[in-house]
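# return a 3D structure for these sequence lines:
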Amino acid sequence: MSLLGAARYGVDQAPGGISVVQELLNTTSKGKPRLPDLLGEGALASEWLQEVRGAAMGGASQSSLAPLRETDLRRLRALREAVVASVTGSPAAGIRTDVELSMDAAGLVDVVHPERPVAWILSTVMVEALLAQRSGDWRRLKICANPDCDLSFFDRSRNRSGVWHDVHVCGNAINLRASRSRRRAGTSAANS
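Purely as a prediction, here's the structure:
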């Protein structure tokens, strides 16, 4: 079973590098039945990080990672909270991390830290967020408006007006609840 959010929840994957940011956002416990928080314990977080690194590096096989320490998990959860706040426009504590980049002989730039997976994900998320903000794609990374869902999705609508990760699942459920509430309010007002 894949631990990546796109496969785990059936969400369309964001294009390019911003998909790493989306993967971080979709590590939380969601769905029915509830799936575990991938940053909740060290072994599961290591498996997730291994899978994300492999996907980001073109499926390159790597040796398995040791379980992450609690301090690493706290750093990753703090990063996730800061990114959620940034995507939703909520105030949050800032995050600082050292980002080290390298350029090879062909001129390709990449994030360094392959031997330090937590440093790699922190750096990669920050770099991809910066690039997405500069390109305008950051406004397309959203959190589903259904409070029971909260999945991260990439809004592909022309006018960036999407609010549901899947309009047929979350949109219909919320709209049906609102319609029933309006009907009940109308019936109550008519009976008064």
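
# contacts and neighbour counts: CA atoms only from here.
Fine.

# got the contact list for Gly94?
Gly94 sits next to Ala82 when contact means CA atoms under 8 Å, 6 or more residues apart in numbering.

# to check against the first, give me the structure of this:
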Amino acid sequence: MTDGIAGGRSGAARSPLATPPGAALVLDFVNTKPTGGGSPERLGDAESLAQWLVASGLVEPEVVVTAADAAGARELRDALVMVLLAHSGAEGAQGEALAAAERHLRRTASVYPLVPVITAEGAVLTSEQAGVPRALGMILAAITETAATDKWGRLKACRNPPCHIGFFDRTRNASGAYCSSGCGSQVSMRALRRRRQSP
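Okay, here's the model as predicted:
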């Protein structure tokens, strides 16, 4: 189980387009949502949330997980997905929808507060809570760590509905909007059909 999410540490010879520390957990959390490609809901109930948290190393197998925990995790994830959709310029991920997601993230952060642990080697954010609250706090720590880097805008959710898979945009100019060329092609084909059908 991770003890903290590192912040402000420089990796040796890190590529400019390397995924920031913590971003992998953020994307794994985002990608628990169902997609149009048939991926199931992985946080649908207490049992499935418990399985994901244990597999992610965020809780021990004996930790009790409730249906309310699962609902809270889905709400946190969905707010985060909205922010990542805004990063990819997705339609509907601006204005009040984005503001509501950002408000939810602030409220959640107040429920699962983080504590900075500062040493000679650097600093980490960690949670002093236990169980599921600690796990959700560590997800918030990973989000915070990633947002504090210049790569935050490269964490995106695929613009192709209903895919919305989270991905790290490694294009040189950070212009990626789709998780794959297949999703980009689907959007292009839909736009072409609409143009052909319009009078």
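
# please state their TM-score.
For this chain pair, the superposition-based TM-score is 0.72 by TM-score structural alignment, normalised by the length of structure 1; 164 aligned residues with a CA RMSD of 2.7 Å.

# quick one: the strands in structure 1?
Secondary structure of structure 1 (DSSP state E): strands located at 101-103, 109-111, 141-143, 152-154.

# post-alignment, the first one versus structure 2, mean distance?
In the superposition with structure 2, the average deviation recorded for strand 101-103 of structure 1 is 5.0 Å (mean CA distance after the TM-score superposition for structure 1).

# again, but for stretch 117-130 of structure 1
Averaged out, stretch 117-130 of structure 1 is 2.2 Å away (mean CA distance after the TM-score superposition for structure 1).

# contact partners of whichever helix in structure 2 runs longest?
If you go by DSSP state H, structure 2 has its longest helix at helix 67-87. Helix 67-87 of structure 2 is contacted by residues 29-30, 43-46, 49, 93-94, 97-98, 100-102, 104-105, 108, 132, 136, 153-159, 164, 166 when judged by CA under 8 Å, 6+ apart.

# residues contacting the residue nearest the centre of structure 1?
In structure 1, the residue lying closest to the centroid (CA atoms, centre = their mean) is Leu25, at 2.2 Å. With contact set as CA under 8 Å, 6+ apart, Leu25 of structure 1 has these partners: 80, 83-84, 151-152.

# tell me which of these is nearest to Ser64 of structure 1?
Set against Ser64 of structure 1, the nearest of the contacts of Leu25 of structure 1 by CA to CA is Arg80 (22.9 Å).

# so where is stretch 131-140 of structure 1 in structure 2?
Matched against structure 2 by TM-score structural alignment, stretch 131-140 of structure 1 falls on residues 145-154.

# so what touches the matching stretch?
The list of residues contacting stretch 145-154 of structure 2 from outside it, by CA under 8 Å, 6+ apart, reads 5-7, 19-23, 84, 87, 168-170, 174.

# circling back to that earlier point, identify the residue of structure 2 aligned to the residue nearest to the centre of structure 1.
The alignment partner of Leu25 of structure 1 in structure 2, by TM-score structural alignment, is Val30.

# roughly how far apart are Thr108 of structure 2 and Thr146 of structure 2?
As judged by CA to CA, to the nearest Å, Thr108 of structure 2 and Thr146 of structure 2 stand 17 Å apart.

# neighbour count winner among the two?
The neighbour comparison of Thr108 of structure 2 against Thr146 (other CA atoms under 10 Å) goes to Thr146, with 25 against 18.

# what's the burial count for Arg103 of structure 2?
By the criterion of other CA under 10 Å, Arg103 of structure 2 has 12 neighbours.

# no no, Val115 of structure 2
Residues lying near Val115 of structure 2 (other CA under 10 Å) number 13.

# residues touching it, list them.
So Val115 of structure 2 contacts 125-128 (CA under 8 Å, 6+ apart).

# buried members of those into PyMOL, please.
Buried residues among the contacts of Val115 of structure 2 (16 or more other CA atoms under 10 Å), as a PyMOL selection:
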select buried, resi 125+126+127
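
# ok, now which ones touch Asp155 of structure 1?
Asp155 of structure 1 makes contact with 140-142, 161-163 under the criterion CA under 8 Å, 6+ apart.

# got JSON lines for those residues, with neighbour count and distance to Ser102 of structure 1 too?
Output for those, formatted as JSON lines (neighbours: other CA atoms under 10 Å; distance: CA to CA, whole Å):
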{"residue": "Arg140", "neighbour count": "20", "distance to Ser102 of structure 1": "28"}
{"residue": "Leu141", "neighbour count": "24", "distance to Ser102 of structure 1": "27"}
{"residue": "Lys142", "neighbour count": "24", "distance to Ser102 of structure 1": "30"}
{"residue": "Ser161", "neighbour count": "10", "distance to Ser102 of structure 1": "37"}
{"residue": "Gly162", "neighbour count": "20", "distance to Ser102 of structure 1": "37"}
{"residue": "Val163", "neighbour count": "17", "distance to Ser102 of structure 1": "37"}
